[in-house]
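J.: What shape does this take:
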Amino acid sequence: MTVHSDQPFDPDNDKCGPGVRVPPPMMVAGSILLGVGLNLIVPLTLSTLVYWPGVFLMAVAVCLALACVWQFWRAKTHIEPWQPTSRIIVSGVYRFSRNPIYLAMFVFQVGLGLWLLNGWVVLCGSVTLRLLSYFAIRKEEAYLLAKFGDDYQTYMQQVRRWF
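T.: Take a look at the predicted model:
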């Protein structure tokens, strides 16, 4: 039973999670491919000066994502947004952002665009943010509010969505 059905949500009988249908990495990949495709039509080539900052951003993003994976593993809960979760993670990087994995995906995309010297991939980062916000975060937040109630509401008030 998902939060978005006509049936009331039963947190004790949670088998479906937040109901995110498209895996967020696929949303990011689609946005990156859009940028690559746009660059084939109308090149938006960046200066070679942004190559190394792009490498740095990709490395930061990978480290951030690995820290998140580690926290989910330690908490013994699902990282996949189509699976039910057993707890809210509020420590580590989750003290600063409610969505550090999605932040890592966005930063990786920007870094990749810089590394490829492809301005379209960088600009399509805004598409990534919108896709993640609408198709993943919105559903996840509704699910977590229904499942954890006041605890998640307090967390939302204390920690920003992105950073």
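
J.: can we go C-alpha only for contacts and neighbour counts from here?
T.: Will do.

J.: Contacts only, for the nearest residue to Val28 once chain neighbours are set aside.
T.: Among residues not flanking Val28 along the chain, Thr128 sits closest, at 5.6 Å (Cα to Cα, 6 or more residues apart in numbering). By Cα atoms under 8 Å, 6 or more residues apart in numbering, the contact set of Thr128 is 27-28, 31, 106.

J.: Out of the residues you listed, which sit inside strands?
T.: Among the contacts of Thr128, no member falls in strands (criterion: DSSP state E).

J.: quick one: which of the residues you listed sit in helices?
T.: The helices, defined by DSSP state H, take in 27-28, 31, 106 from the contacts of Thr128.

J.: so which strand or helix has the residue nearest to Val28?
T.: helix 125-132 (DSSP states H and E).

J.: Now whatever helix or strand comes next after that helix: buried residues?
T.: Note on helix 125-132: by DSSP H and E, the next helix or strand toward the C-terminus is helix 138-148. Within helix 138-148, the residues scored as buried using 16 or more other Cα atoms under 10 Å are 139-141, 143-147.

J.: One more, so I can put them side by side:
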Amino acid sequence: MKLNPPDYFMTLLIISIITNYALPTIKIVYYPYNLIGIILITLGIYLNLDPHFKYKKLKNPIEPTEKPRTLITNGAFRISRNPMYLGMISILLGTAIIYGNLISFAFPIILYIMIRTITIPVEEGILTKEFGKKYEEYKKKVRRWI
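T.: This is a model prediction of the structure:
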């Protein structure tokens, strides 16, 4: 089974945008408070780009089911074992806050559940197999999310 969290993310982002304009909404966040979403989107972009460039530099595969070459523990990986997933959720949450409608808040929750139950168990199993004690020590020092 191919696990592709960016596909989950993009699908949910597109659905979020469409539902914001196509369905009646219940507004729960209003201007200027909805501008907080810009901060979360910016943070989410950083949390995706920093690891992406580290993966490329170290020639590590980004696909969760492929064998990693290196255990990356610096940059965004110092604060989260899953910074790219955290970034995707942050972007969806930021989008929900900007739109301010109730239904948009379902999408970051759905993505969290999908990643937490489908992707992370497989990925952590691979990392444990490849890096053993080194990965276990990293898990003790760095939380899964934040």
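
J.: Quantitatively, what TM-score do the chains reach?
T.: Aligned and superposed, the two chains score 0.85 in TM-score terms (TM-score structural alignment, normalised by the length of the second structure); 144 aligned residues with a Cα RMSD of 2.1 Å.

J.: just to revisit the earlier point, a markdown table for the buried residues of helix 138-148 of the first structure, including distance to Gln83 of the first structure?
T.: Shown next, in a markdown table, are these (distance: Cα to Cα, whole Å):
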| residue | distance to Gln83 of the first structure |
| --- | --- |
| Lys139 | 12 |
| Glu140 | 11 |
| Glu141 | 14 |
| Tyr143 | 11 |
| Leu144 | 12 |
| Leu145 | 16 |
| Ala146 | 15 |
| Lys147 | 13 |
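
J.: quick check, nearest of these to Pro81 of the first structure?
T.: Comparing the buried residues of helix 138-148 of the first structure against Pro81 of the first structure with Cα to Cα places Glu140 closest, at 7.2 Å.

J.: Please pull up the equivalent of that closest one in the second structure.
T.: Matched by TM-score structural alignment, Glu140 of the first structure corresponds to Glu123 in the second structure.

J.: Just give the closest residue to its match, not the sequence neighbours.
T.: Leaving aside its chain neighbours, Glu123 of the second structure sits nearest to Pro64 (5.5 Å; criterion: Cα to Cα, 6+ apart).

J.: quick one, helices of the second structure?
T.: Under DSSP H, the second structure gives helices at 5-22, 36-57, 83-99, 106-114, 120-141.

J.: and among the ones you listed, the most buried is which?
T.: helix 83-99 (a mean of 25; mean count of other Cα atoms under 10 Å).

J.: Quick one: list the elements packing against that one.
T.: helix 5-22, helix 36-57, helix 106-114 (3 or more Cα pairs under 8 Å, 6 or more residues apart in numbering; DSSP states H and E).

J.: ok so, going back, what would the ones in helices among the contacts of Thr128 of the first structure look like in TSV with distance to Cys124 of the first structure?
T.: Shown next, in TSV, are those (distance: Cα to Cα, whole Å):
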residue	distance to Cys124 of the first structure
Met27	11
Val28	9
Ser31	6
Phe106	10
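
J.: Need the counterpart of His78 of the first structure in the second structure.
T.: Structural alignment (TM-score structural alignment) places His78 of the first structure against Pro61 in the second structure.

J.: what about the most centrally placed residue in the second structure, distance to Pro108 of the second structure?
T.: Taking Cα atoms, centre = their mean, the centroid of the second structure lies closest to Tyr85, which sits 1.8 Å from it. Distance, Tyr85 of the second structure to Pro108 of the second structure, using Cα to Cα, to the nearest Å: 11 Å.

J.: try Thr119 of the second structure
T.: 15 Å.

J.: Same question for Lys67 of the second structure.
T.: For Lys67 of the second structure, the distance to Pro108 of the second structure - Cα to Cα - is 28 Å.

J.: which residues touch the residue lying closest to Phe131 of the second structure once chain neighbours are set aside?
T.: Distances taken as Cα to Cα, 6+ apart put Leu71 closest to Phe131 of the second structure, at 7.3 Å, once the chain neighbours are dropped. Residues near Leu71 of the second structure by Cα under 8 Å, 6+ apart: 127, 131, 135.
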